[in-house]
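take a look and give me a structure for this.
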Amino acid sequence: MTRWTTERAWDWYRGRPWIRGFNYVSSDCVNRIEMWQELDHDEKERTFERELALAGESGFNSLRIILPFEVWFQDRAGVMARFERFLTIADQHGLDTMVAFGNDCMVPKKFFREPVLGPQPVDWGYHGGIARSPHAVLDEPGYSLLDEPEMAALFVEMVDQVVGTYAKDRRVGIWDLFNEPGNGRRDSMSLPHMVRFFEVARSHDPIQPLTSGPWRVGVNGEPLAEIEQVAMDLSDVISFHDYTGYNNSIKVLEVLKRENRPLLNTEWLHRMQGNDVATHLPLYYLERVGCYNWGFVAGKSQTYEPWEAIWTRRANGQGDHYDFTKWQHDLFRPTLRPYDPNELDLFREYFTRADEQFRAGTW
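Below is the predicted model:
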């Protein structure tokens, strides 16, 4: 199997309403281990039901998750069963699921803690719920279990099993095979693993497109990092991350539109640095770019808090441009009331516009 043709990619994209989603970690989970392990999972599923119902009522039609190898490795049958139930819940509320696997957004090995199932510790007041996070200023490459050959082989088994099981299942919307390749100062360390993920996923001839996108796009002619360029070249649809302000985001789209493939921003919304609903949602609507903001209901993962690197820059006198009066991510408070009701009104307005145009055949 080979990469989709440009025509097939556009046929897939134009055959569905505007893709608008969010990155999801339930509010009662500090991390993905807590979200996908067996412990208290019945309680977690009640949270999924409550929060994904809210998402459907708000007009979203997709969500993005990173399925954790660390839990699958210790309980693969359990993870597969819980993933099936998750897909069912999401589908019942009109949401398909984008599934990510690999992840280069990691801490250095000196800060790495062996993943252990069971109660998960929470550091309160820190983005992501951990004090030593990938969002700090790193002084050496992050560590990944992919760096261990035995773990890397098992990771491929996970991709093979999950994609093989759901390659023809429309509840899965997109396979996002590797999150932020090259981040965490890893550069091309994960390149052979990412390529292998594409090979294995492609072997199942999925009805869903494959993608993995750059997390930094130069707007002044800078080339992509090697691993990011390979990710783009392998992707059926072009995904990317962009947390920058409006003017830079326009330039990012200008660069990526040269690929002549559908575009999906799979991480956006960083209010502190001018990446807002009021600016960027209309931009993505006008440019017909699918978009997944980071976060949904504020909770134990605390992604409304700033990245640790932002606090470091502020302490070093480099953070005057950050607006510390705003949440960084997330749309709803723990009460399920909106952080800013005006944002939700804007989401509904543009979702309705896009759906009307899709039904009229003008989208």
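
drop to CA atoms for contacts and neighbour counts, all remaining ones
Noted.

what residues does Lys251 make contact with?
When contacts are counted by Cα atoms under 8 Å, 6 or more residues apart in numbering, Lys251 touches Val219.

please provide the structure for the following sequence as well, for comparison with the first:
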Amino acid sequence: MRKLLLIVLLVVTSLAWGQPDAPGRWSRSKANSWYRHQPWLFGPNYVPANAINQLEMFQPETFDPATIDKELGWAEAMGINTLRVFLHDLLWERDETAFKRNLDTFLAICDKHHIRPMLVLFDSCWDPFPKMGRQPDPKLGVHNSGWLQSPGAHALADEGEYRRLEAYVRGIVRAFRKDKRVLAWDIWNEPDNPNTGSYGRREAADKAERVARLLPQVFQWARSVKPIQPLTSGVWLAWESRDWVNPAAWKPIEKIQLENSDFISFHHYADVNAFEKMATSLQKLGRPVVCTEFLARSVNSRFQSHLPVAKKLNVGMMNWGFVAGKTQTFLPWDSWETPYTGGRNPSVWHHEILTPDGKPYLAEEVETIRRTTGKR
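Okay, the predicted model is just below:
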């Protein structure tokens, strides 16, 4: 009888919290204990101003520690304590030793400035055909014109490539699995993003289905080497008003993300009321919540409105972009349809905090950041 009551209690508890945990997932108590030991997390999605994408940031020919050190000095001065940084499987395939060495150097620079980054393993956004070597120059007037998917379309379509992808995930996580300079691992950025406004016509028709089959495997590959850091993958359809605590509302890839993530992460490019509604809904899942992308000034996603609410809720915040540079993400998304050329300029910057010389785009934003992070 007692055994039956225990089973019923476990089932009821599982239903109350959504879905049962995936194998190896941190318990809620472990995840919340980890989060209680963190400062209030704030920082940008970071790539140095002189890199157009993940490859240019880390490949030996263009890795630039001096620029990174300069820019992270600016970050430290305004209270930034974390970054979200994208890696790439091709860096591992080409030269895993050089990649680990450059990533270790990057982490040393972060540590010098009291910053602990979240490292992103895969990404479904932008160009589906990555290539090593010299990266393209920015397209005039176009937002994020050189950013790369990982894995690329060819690797995603060829299951014979999955052993290589597995070696990359296990290898890079194993190399830094006990490194306290690493905050967390973001398994896959926007895995079900169809890139409608950019490369949509060049995407495989079955991309989402392939990602849905691969994503849980990637979580398990990362978990298999027993990292001390937590894992996550962020839901991103923030403009859809949904009850996120209800598993029936989850789309297939969101279900994988929310059942496998040790802490919950999400993206939000909308006004503060919608942000607060989504954040508080996700908090009902009983795990720490971190917004790993926000800041789109033209749609009222701003520091002044969002940071005070996020800190009140104890939701960590990561905006897109830091120093305006080769990614050109200060330009809006619509620049893919109508590039900002011929003297045409956006009414406000879309992303980014600083101009190339380190000055604030808007001084009041940096004041808000410094005040919220306690750096005043």
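
per the alignment, Thr211 of the first structure pairs with which residue of the second structure?
Using TM-score structural alignment, the partner of Thr211 of the first structure in the second structure is Thr232.

check Tyr13 of the first structure too.
Counting by TM-score structural alignment, the partner of Tyr13 of the first structure is Tyr35.

quick one: the host helix or strand of that match to the first structure mean distance?
Per DSSP states H and E, Tyr35 of the second structure falls inside helix 28-36. By mean Cα distance after the TM-score superposition for the first structure, the fitted helix 28-36 of the second structure averages 0.6 Å away from its aligned residues in the first structure.

touching that helix from outside, list them.
Residues contacting helix 28-36 of the second structure (Cα under 8 Å, 6+ apart): Pro230, Asp262, Phe263, Gly286, Arg287, Pro288.

now, the most widely separated pair of those?
Pro230 and Gly286 (15.3 Å; Cα to Cα).

who has more neighbours, those two?
Pro230 (22 against 16; other Cα atoms under 10 Å).

ok, now which ones touch the match of Thr211 of the first structure?
Contacts of Thr232 of the second structure (Cα under 8 Å, 6+ apart): Ala184, Trp185, Asp186, Ile187, Gln257, Asn260, Ser261, Asp262, Phe263, Ile264, Ser265.

could you rerun that using 6 Å?
Residues in contact with Thr232 of the second structure, defined by Cα atoms under 6 Å, 6 or more residues apart in numbering, are Asp186, Ile187, Ser261, Asp262, Phe263.

and it, how far is that from Glu276 of the second structure?
Taking Cα to Cα, to the nearest Å as the measure, Thr232 of the second structure and Glu276 of the second structure are separated by 20 Å.

repeat that for Gly79 of the second structure.
According to Cα to Cα, Gly79 of the second structure stands 23 Å off from Glu276 of the second structure.

and these two? which has more neighbours close in?
More crowded of Gly79 of the second structure and Glu276, by other Cα under 10 Å: Gly79, with 23 against 16.

on that earlier part again, give the next helix or strand downstream of the helix holding Tyr35 of the second structure.
strand 42-45.

next one: that next one to chain centre, how far?
Here the centre of strand 42-45 of the second structure is set off from its chain's centre by 10 Å, with Cα atoms, centre = their mean, to the nearest Å.

average gap between the following helix or strand past it and the first structure?
Counting by DSSP H and E, the element after strand 42-45 of the second structure in chain order, helix or strand, is helix 54-58. Once fitted to the first structure, helix 54-58 of the second structure is off its aligned match by 1.1 Å on average (mean Cα distance after the TM-score superposition for the first structure).

so helix 54-58 of the second structure aligns onto which residues of the first structure?
Using TM-score structural alignment, helix 54-58 of the second structure corresponds to residues 32-36 of the first structure.

now do that stretch: everything it contacts.
Contacts for stretch 32-36 of the first structure (Cα under 6 Å, 6+ apart): Cys29.

packing partners for the lengthiest helix in the first structure?
Secondary structure of the first structure per DSSP state H: the longest helix is helix 341-360. On a contact count with 3 or more Cα pairs under 6 Å, 6 or more residues apart in numbering; DSSP states H and E, helix 341-360 of the first structure meets no helix or strand.
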